[in-house]
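Peer 1: below are the sequence and a predicted model for it; my questions follow.
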Amino acid sequence: MRKLVLLFLLTLTSLAEAATGVFPDSTFNNLDYGLYWFGYGDSWQKAQPGYSNAYYSSSKPTVIYIHGWQNGSSAKKNRETFNRLDAGGPNLDLAHAWLTAGYNVGVLYWNQFADEGEVKDAEAKIWTATGPRAMRWRNSSNVYSNGPSKSVGDLLFQSYKDNLAGYNGNNIRLLGHSLGNQLAIVLTKKISDAVSAGSVSSKLLPKRVALLDPFYSNYAKSYLGNKWTGEVSRSYVSELKTKGVIFEAYRSSAVTSTLFVGDKNTGLMNMTAFSELKPWYFNSVQVAEKHNAAVWHYLWSFASNPPLISGSSNQAASAKTSDSRIATLMNGTQRLVHDQGVYTKEPSDDNFKLYAR
């Protein structure tokens, strides 16, 4: 059993190598985090309040991705972008269909904070600035430095609200992978609280949040009043659903839900439009590829018609499925399980079956 646990931990560690963006050395030598906007072909420009951005319009629908644990990424000068070939995905620009449809496409980076040898140390920084490793960050020389006095949740919230302050569109969608799904939930909660307080526009509240192979560590955390991260996340999602936020979740691997590594958090999955993906084009030991599949499968699915529920004309869940249909699935009593298309990477041939939750 110990060997199995080590395999899962090594798999999670390897995820930092999944996708490489082309960024200047200064991005890894110095502390750099926050919102970046992307154009075609992984072109990018960092969002800065008060400055125009070639890849952003305040009136467009918007999708923003948040990555997870990034152990070893600073030394390798790696950042996740929208070509996921190195993660086992297609050699495609997965932002292309979104950009063509008129979306702003962004990434909220926290890679240097997430560059920890222990996943729980990176996880703590999402919630608190005073966790086991405080807010230290890692540079490309593998040297840690003391970080700011705010949590990653607070730092990304600041970047988000400052850079979308003039947003007047009507649709923001957040995507969170692995540990990043916790950040997507925390960020949405902070935005919702700010809307309620009247300090930010209601247009900044995400309309839809996608949890992509979500990870939660086991056991209570002192920085959360001895509650589990999954437990607090469930309470946030329950509240946010009453504010009209739509939640969908996609499980693509066992990395995040084995008893000895991660909390399966079934209660949270049952609060969402939940789909179990079966990336059977990977073999049994390609756990990292399966874990990453949730990201590129979701992004890629926006280029195809929504999948159907087998034997019917009813739509299953995907990035292209309408908000209203995802809400219906979220509020239903069944989960979706990958049925057809499990041996091909292309989402276009997917079908799903319904099972009781």
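Peer 2: Arrived safely, thanks for sending. Numbering: from 1, shown residues only.
Peer 1: okay, CA-based contacts and neighbour counts for the rest of this
Peer 2: Noted.
Peer 1: for the helix ranked longest in the chain, list every residue counted as buried.
Peer 2: Longest helix of the chain, by residue count under DSSP state H: helix 180-197. Residues of helix 180-197 classed as buried by neighbour count (16 or more other CA atoms under 10 Å): 180-192, 194-195.
Peer 1: nearest to Leu336, of those residues?
Peer 2: Asn181 (19.5 Å; CA to CA).
Peer 1: next SSE downstream of the longest helix of the chain?
Peer 2: strand 208-212 (DSSP states H and E).
Peer 1: and the following helix or strand past that following strand, what does it pack against?
Peer 2: Counting by DSSP H and E, the next helix or strand C-terminal to strand 208-212 is helix 229-242. Packing partners of helix 229-242 (3 or more CA pairs under 8 Å, 6 or more residues apart in numbering; DSSP states H and E): helix 180-197, helix 266-269.
Peer 1: second structure follows, compare the two:
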Amino acid sequence: MNTTRRAFLRHCGLAGAAAVGTSLIPAMAFAKESQKRKQLTMYGPPVGPSVTLAHSAETNAVSGLIEQLNFETYRNPDVLRTNFVAGRWELAGTPSYVAANLYNKGVKVRLMNIMTWGLLYVISVDENIKSIEALKGQDIVMPFKADMPDLVFQHIAKEKGMKTGKDYRLNYVGSPFEGLQLLLSGRAKHAVLPEPAATAALLKGLKSGTKTTRVIDLQSAWGEVTDGPARIPQAGMMVSDTLLDEMPDLPERLNAALTRSTDWVVNNTTSAGRLGESYMTLKAPIIERSIPFCNFGLDKAKDIQQEIESFYSILAESNPAIIGGKLPPDDFYLG
């Protein structure tokens, strides 16, 4: 860790958190010295929720197993898939369905946990939109055709008695930030946006004079139509079998570390925003203000297997290929 980074940690108060976290459990209680790794890199998407991974890396939260835990961002899920298929990467934050897809294609990976319980919202220039039904007859901007946000929205709308192309129209764009620009330029009235693009739309709208409003929480809408909790098992950690074979204690240790990091992020949003900005192209205020809407909370995959399987099954109704054609077996979900 370089001098600049150490100074940043002292400023944010992370170094003390690291000392507390690592002093609670003697390293040798979990791993012999010969089992220690010199270093391990975690990867995550360049969005706000990855600040949790950055915090665990900066505090070297599993020093009993790994001398230096690093964190790097990746551009998109295709980069993630390519590197896991090639065996170059061993540990990464990922949309939960990507882990299932890779497993069903023969890539030896497991889902370790869920860390982000949904960050999808409808952002509109019309503050009077209060429900999915209020979007009847409207055009809605949607990033990533046939991907998770699209499938989630269409399922909710279908359960509300609305059919795509008949009751509403979806205009697809290549990224959330393209959708954001359409809203701010007046070329669109409504868009489904994940965090942090949703918060960026609100903040940039204030500056540009285009009022935008967070009108629908799709997590709440999902809970309504599924008769389940108001949350979506959207993203978590994926780990390779080779790393599990080498470090069978890693899931337990890393889950504990990531839980501490999640608590820190939720309770220190300003510092978390600055930490995130040091890894991503996002500005600190956007990361900071998006955190309350990211629905952070770590659950082991095995503990919530039924909920994840229900989510996978609903996605697969419209696009079976998104999870690789079938539900993964029980041993895909780590406890």
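Peer 2: Sure, I can see it. What you see is a predicted model, and the numbers here were worked out from it, not measured in a lab.
Peer 1: TM value for the aligned chains?
Peer 2: Aligned and superposed, the two chains score 0.28 in TM-score terms (TM-score structural alignment, normalised by the length of structure 2); 153 aligned residues with a CA RMSD of 6.1 Å.
Peer 1: hang on, the earlier thing: tabulate the helices and strands packed on helix 229-242 of structure 1 (CSV), appending distance to Ser275 of structure 1.
Peer 2: Output for these, formatted as CSV (distance: least, CA to CA, whole Å):
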stretch, distance to Ser275 of structure 1
helix 180-197, 15
helix 266-269, 9
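Peer 1: so which of those gets nearest Lys241 of structure 1?
Peer 2: Of all these, helix 180-197 comes closest under CA to CA, at 10.6 Å.
Peer 1: now the angle between helix 229-242 and the closest one, please.
Peer 2: If you take axes from the mean of the first three to the mean of the last three CA atoms, to 10 degrees, helix 180-197 of structure 1 sits at 40 degrees to helix 229-242.
Peer 1: quick one: work out the angle between helix 180-197 of structure 1 and strand 208-212.
Peer 2: Going by the same axes, to 10 degrees, helix 180-197 of structure 1 makes 160 degrees with strand 208-212.
Peer 1: which helices and strands sit right next to helix 180-197 of structure 1?
Peer 2: strand 62-66, helix 119-127, helix 152-163, strand 172-177, strand 208-212, helix 229-242.
Peer 1: kindly recompute the last result at 10 Å.
Peer 2: strand 62-66, strand 104-109, helix 119-127, helix 152-163, strand 172-177, strand 208-212, helix 229-242 (3 or more CA pairs under 10 Å, 6 or more residues apart in numbering; DSSP states H and E).
Peer 1: ok, residues contacting stretch 236-246 of structure 1?
Peer 2: 173, 185-186, 188-190, 192-193, 205-210, 230, 232-234, 247, 268, 271-273, 323-324, 326-331 (CA atoms under 10 Å, 6 or more residues apart in numbering).
Peer 1: quick revisit: got a markdown table for the helices and strands packed on helix 180-197 of structure 1, with mean neighbour count and distance to Phe8 of structure 1 too?
Peer 2: Converted to a markdown table, those look like this (neighbours: other CA atoms under 10 Å; distance: least, CA to CA, whole Å):
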| stretch | mean neighbour count | distance to Phe8 of structure 1 |
| --- | --- | --- |
| strand 62-66 | 24 | 22 |
| strand 104-109 | 24 | 24 |
| helix 119-127 | 23 | 12 |
| helix 152-163 | 20 | 25 |
| strand 172-177 | 24 | 16 |
| strand 208-212 | 26 | 17 |
| helix 229-242 | 17 | 19 |
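Peer 1: out of those, flag the one nearest Ala294 of structure 1.
Peer 2: strand 208-212 (5.4 Å).
Peer 1: how about the helices and strands packed on helix 180-197 of structure 1 in TSV, adding distance to Ala97 of structure 1?
Peer 2: Output for those, formatted as TSV (distance: least, CA to CA, whole Å):
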stretch	distance to Ala97 of structure 1
strand 62-66	12
strand 104-109	10
helix 119-127	30
helix 152-163	23
strand 172-177	15
strand 208-212	17
helix 229-242	28
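Peer 1: closest one to Leu9 of structure 1 among those?
Peer 2: helix 119-127 (8.5 Å).
Peer 1: skip ahead from that closest one and say which helix or strand is next.
Peer 2: Next element after helix 119-127 of structure 1 (DSSP H and E): strand 137-138.
Peer 1: the buried residues of helix 180-197 of structure 1: which two are farthest apart?
Peer 2: Taking CA to CA, no two of the buried residues of helix 180-197 of structure 1 sit farther apart than Gly180 and Val195, at 22.3 Å.
Peer 1: angle of the longest helix of structure 1 against strand 104-109?
Peer 2: Using the same axes, to 10 degrees: helix 180-197 of structure 1 against strand 104-109 is 110 degrees.
Peer 1: neighbours of the nearest residue to Ser96 of structure 2 once chain neighbours are set aside, how many?
Peer 2: In this structure, Ser96 of structure 2 finds its nearest non-sequential neighbour in Ala235, 4.7 Å apart by CA to CA, 6 or more residues apart in numbering. By other CA atoms under 10 Å, 23 other residues sit near Ala235 of structure 2.
Peer 1: I'd say Ala235 of structure 2 and Tyr97 touch.
Peer 2: Yes - Ala235 of structure 2 is within contact range of Tyr97, at 8.1 Å (criterion: CA atoms under 10 Å).
Peer 1: give the residues shared as contacts by these two.
Peer 2: By CA under 10 Å, 6+ apart, the residues touching both Ala235 of structure 2 and Tyr97 are Leu111.
Peer 1: pull out the buried residues from whatever helix or strand Ala249 of structure 1 lives in.
Peer 2: Assigned by DSSP H and E, Ala249 of structure 1 falls within strand 246-251. Residues of strand 246-251 of structure 1 classed as buried by neighbour count (16+ other CA under 10 Å): 246-251.
Peer 1: from those residues, pick the one nearest Ala75 of structure 1.
Peer 2: Arg251 (29.5 Å).
Peer 1: related to what we said a few turns ago, so which of the helices and strands packed on helix 229-242 of structure 1 comes closest to Phe38 of structure 1?
Peer 2: When those are compared (using CA to CA), the closest one is helix 180-197, at 18.7 Å.
Peer 1: between strand 62-66 and that closest one, find me the angle.
Peer 2: Using the same axes, to 10 degrees, helix 180-197 of structure 1 lies at 130 degrees relative to strand 62-66.
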